[in-house]
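>>> Generate a structure from the sequence data that follows.
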Amino acid sequence: MKSDAYLVSKYNVPGPRYTSYPTVPYWEGDSFSVSSWKESLKKGLSLPNDKGGLTISGKRPSISLYIHLPFCENMCTFCGCTKRITKNHLVEKPYIQALLKELRMYTGIIGHRPLIQQLHLGGGTPTFFSAENLEDLLIGIFEIADMAEEVEFSFEGHPNNTTREHLKMFNRNGFTRVCYGVQDYNETVQKAINRIQPFENVECATLEARSTGFTSVGHDIIFGLPFQTQEDVINTVKKTIKLMPDRIAFYSYAHVPWIKGNGQRGYSEEHLPSPEQKRLQYEIGKKMLLKAGYVEIGMDHFALKSDALYKAQQAGNIHRNFMGYTSSKTDVMIGLGLSAISDSWYGFAQNVKTLKEYYELLRNDTLPVMRGHILNEEDLVIRKHILNLMCNFETSWENKNQFFPELSYVLAQLKELEGDDLIVIKSQKLLVTEKGKAYVRNVCMPFDLRLQRKKPQTKLFSMTI
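Sure, this is the predicted structure:
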């Protein structure tokens, strides 16, 4: 049996997180246009022009809506998201009006009022916005769109500034899930990542959410942070278990200063745990969570058996997209706001990343899209395999539409992972072992034909471990 240290040294390589396939660096921008994106959106919604914007059955398809709220009062140096640091809250209302205009533009493309099944507010810091302004945003959305019969509405909250007014407002507008960014409770680590946040704040925010009607409270915690030790992770997980959030994202810090600029250069490489230390941090944290009653859901995610995410996994309905793991799936996700990514299943489109460009394009009645990718037939097959692995830890090629010509090449590459007991390959099926779950990104990479054909010459991705 191979040791953990051996496996870490062997498989700790740069690799994608697979919130999409193809991954963003491999999007074919030359063949992408706003018009091709619009056509892929109609295709994803099964909206042929001669049907008046309806499916053949006459029913409106449900969509997911992701809204990116980029403003933060302080820079958290671990963060890789698109954000704008400001203490000027006068930016709130103009941004909300821009979001609503963008949604109206998509409504014009679709040809009818969208039916929203999933709605997620991310950032940045969504709770930078006042409860009053956020409610104006939600009211504005449902003047343009309709709410599906069964919905999954959620937002990302900062424990330091999520107020009872925020929670009450969200809950009366259909929100039942909140995710709080916790990261780590050690003060030295918090200072390094510029996220000072005592346990009492997280405890208060968690209890307030439950008392105002939220049925799913999630915590994000990170291992591999600067100055973080094994004892820090144990302490953070112990405190997390004390509050028993319904879901936990326990994920590896992605150190990519060559992509994210100076924000991640506030500390040096020598302040980061080694790959072996990171793996140990993860394994001990995972062991504690499993012992406390959590179940591993996909990559880096854990949930209680009472949570909808666990139930979705058991039913085979769990999905993964740019919003992470979700307990329900729509074929189309529309992203609004700076850097937001939309997904029609047949194509991706990402918005511009500066406020100036975003506002200017909307003023000119132009979708604020900066780049994208239209998937070809091969992409669609590979995308399904990678989704199967990321969501269900298995995939198969029993059906003709699951087969692709390079499969024998991919299976040959996977033999080494099988030899290390990370996967089991059967005649027409691949299963990820319990040990292999921590290496699922490495399992996906041989399937990633675009990555295999064109290995990056410079750093594009964070390390897999």
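>>> going forward, measure contacts and count neighbours with C-alpha atoms only.
Noted.
>>> Show which residues not belonging to the one helix or strand K356 maps to make contact with it.
Per DSSP states H and E, K356 falls inside helix 355-363. The set of residues external to helix 355-363 that reach it, using C-alpha atoms under 8 Å, 6 or more residues apart in numbering, is 98, 101-102, 337-338, 351-352, 367-368.
>>> ditto for stretch 234-251
By C-alpha under 8 Å, 6+ apart, stretch 234-251 touches 184-186, 199, 203, 206, 216-223, 282, 284-285, 288-289, 292, 300-304, 306-307.
>>> which of the residues you listed are buried?
184-186, 199, 203, 206, 216-223, 282, 285, 288-289, 300-304, 307 (16 or more other C-alpha atoms under 10 Å).
>>> From the contacts of helix 355-363, which land in helices?
The helices, defined by DSSP state H, take in 98, 101-102 from the contacts of helix 355-363.
>>> Tell me which residues touch the closest residue to K429 other than its chain neighbours, please.
Among residues not flanking K429 along the chain, S396 sits closest, at 4.1 Å (C-alpha to C-alpha, 6 or more residues apart in numbering). By C-alpha under 8 Å, 6+ apart, the contact list for S396 reads 385, 402, 428-430.
>>> Next, the structure of the following sequence, for comparison with the previous one:
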Amino acid sequence: METAALLQKYNVAAPRYTSYPTVPYWDPTTFSPEKWISAVQSIYADHKDEGISLYIHLPYCESLCTYCGCNTRITKNHAVELPYINAVLAEWKMYQNLLGSTPNIKELHLGGGTPTFFKPENLKILIEGILAGVEVSPDATFSFEAHPANTTEAHLRTLHHLGFKRLSLGIQDFDPKVQVMINRFQTPQQVTAVMRQAREIGFDSINFDLIYGLPAQNISGLSETIEAVIEMKPDRIAFYSYAHVPWLKPGQRHYTVEDLPAGSEKFALYQMGKKMLIKAGYEDVGMDHFALKTDTLFTASAEKKLHRNFMGYTDQHTHLLIGLGVSSISDSWTAFAQNPKSIEAYLDKINADLLPVEKGHLLSDEDLEIRQHILNIMCRENTSYPEAIPEAVVKRLSPLIKDQLIQVCGKEINITQTGKSFLRNVCMAFDEKLWARQPETKLFSAAI
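You can find the predicted model right below:
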């Protein structure tokens, strides 16, 4: 089938599969904070030696990037910093008490929002509080997200001194027309300056986030952005498809679908960017990610150790991921839990000395089996069944086989080179909850 026909056929609403089941299909009826605590304690006891992952959500931004799908709070009032940090530290203390022994930190990531909204001295208070009374694994990975326009040398030096070696810069696009539409501004010069400082200080892995499919974006402008990115040579690049979900994110109503490249036009942006990055020496890793061969993300992919969780792709794999802060999602492998999405509700629970868990899901044996298949597809581009592939799955895979997106040999399913651009569609074939209850309202962004 021609590429244009494949795009038309498979450009359907699809989950990004940072988890299975996906959040809209969690079952709150069987979940409770008490069961979540039990799941955390059980998995920690079974896998204590491997360490745990921590994600800390820092939601504040000084201005709204209209494309953004994250949970944010827009303010210029920096007096919010310390009360929020104290709440996060109180939540972490609750988890430390539940774990009952000194946790070993394998992975720590600051996301947002804009972590560099916070003053360096306040980030120091946060991280020193998190690391008090814990062990840090010798091969731990500490990383943070940053806005190039407000990341100072003091931010970089403070966090590097605390163990951070990985930096992720939100670029999206350097085209001035696009930046006006999405209300996010940074120049190549600003990014180059931040990178130079980070390298001199000792950061050994720098990631850029780029997005294709943004309003007013075109081949010419995006190619200039990617040329500039290649010149800067970050270690890894996340090249995401823009998710247009104005029913969830009102900020995206700043523009309309008429402003967006769509269908074959949008896919052409991706194909062009991918071609340029691979020609420049980047390797295609997982879905939407590219890495130099010297980067650990590539190494993990080559060694079949790549993992995917609520933070995206990672070269670390722990069974327990604890999310701290408003809207953060935690994963104990057999259960998921999410904190309240509003800062006020989150602080109310903390002030009442309650673990701030608002909703969650306990995974059944079937959930766990499907989760592993989806992880295999997303991270290793193949999966296999111990027995025959279930009949329902075979039926759903049939059109994917016909369109040469996958190959099936006995009990094994492999992604083809063409199929790498349609991983979300392939994963849908395994998603029993999605097929059992088709959404009646818009839940997911388009797959391409």
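>>> circling back: out of the ones in helices among the contacts of helix 355-363 of the first structure, which one sits closest to P456 of the first structure?
E102 (34.5 Å; C-alpha to C-alpha).
>>> Tell me how many other residues surround the corresponding residue of the second structure for the closest one.
By TM-score structural alignment, E102 of the first structure lines up with E91 in the second structure. E91 of the second structure has 23 neighbouring residues, counting by other C-alpha atoms under 10 Å.
>>> List the contacts of E91 of the second structure.
Here E91 of the second structure is in contact with 324-325, 350, 355-356 (C-alpha under 8 Å, 6+ apart).
>>> Could you tell me which of those residues are located in strands?
L324 (DSSP state E).
>>> Show me the residue at the heart of the second structure, geometrically.
The centroid of the second structure falls nearest to G312 when counting by C-alpha atoms, centre = their mean (3.2 Å).
>>> got a list of what the nearest residue to it once chain neighbours are set aside touches?
Closest residue to G312 of the second structure apart from its sequence neighbours, by C-alpha to C-alpha, 6+ apart: T18 at 6.4 Å. Residues near T18 of the second structure by C-alpha under 8 Å, 6+ apart: 308-312.
>>> Could you look up the SS state of the equivalent of T18 of the second structure over in the first structure?
Using TM-score structural alignment as the criterion, T18 of the second structure maps onto T19 of the first structure. At T19 of the first structure, secondary structure determined by DSSP: H, G, I helix; E, B strand; the rest coil is coil.
>>> lining up the contacts of S396 of the first structure with the second structure, which overlap?
Among those, the contacts conserved in the second structure (both residues aligned by TM-score structural alignment, their matches' C-alpha atoms under 8 Å) are 385, 428-430.
>>> In a markdown table: these, plus distance to P456 of the first structure.
Output for those, formatted as a markdown table (distance: C-alpha to C-alpha, whole Å):
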| residue | distance to P456 of the first structure |
| --- | --- |
| H385 | 22 |
| Q428 | 30 |
| K429 | 29 |
| L430 | 27 |
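>>> Can you tell me which of those residues are buried?
385, 430.
>>> Go through the kept ones among the contacts of S396 of the first structure and flag which are in strands.
Using DSSP E, these in strands are 429-430.
>>> G213 of the second structure: neighbouring residues, count only.
Neighbour tally, G213 of the second structure, other C-alpha under 10 Å: 25.
>>> cool, K455 of the first structure as well?
Counted with other C-alpha under 10 Å, K455 of the first structure comes out at 8.
>>> how about it, what's its match in the second structure?
Per TM-score structural alignment, K455 of the first structure is aligned with Q438.
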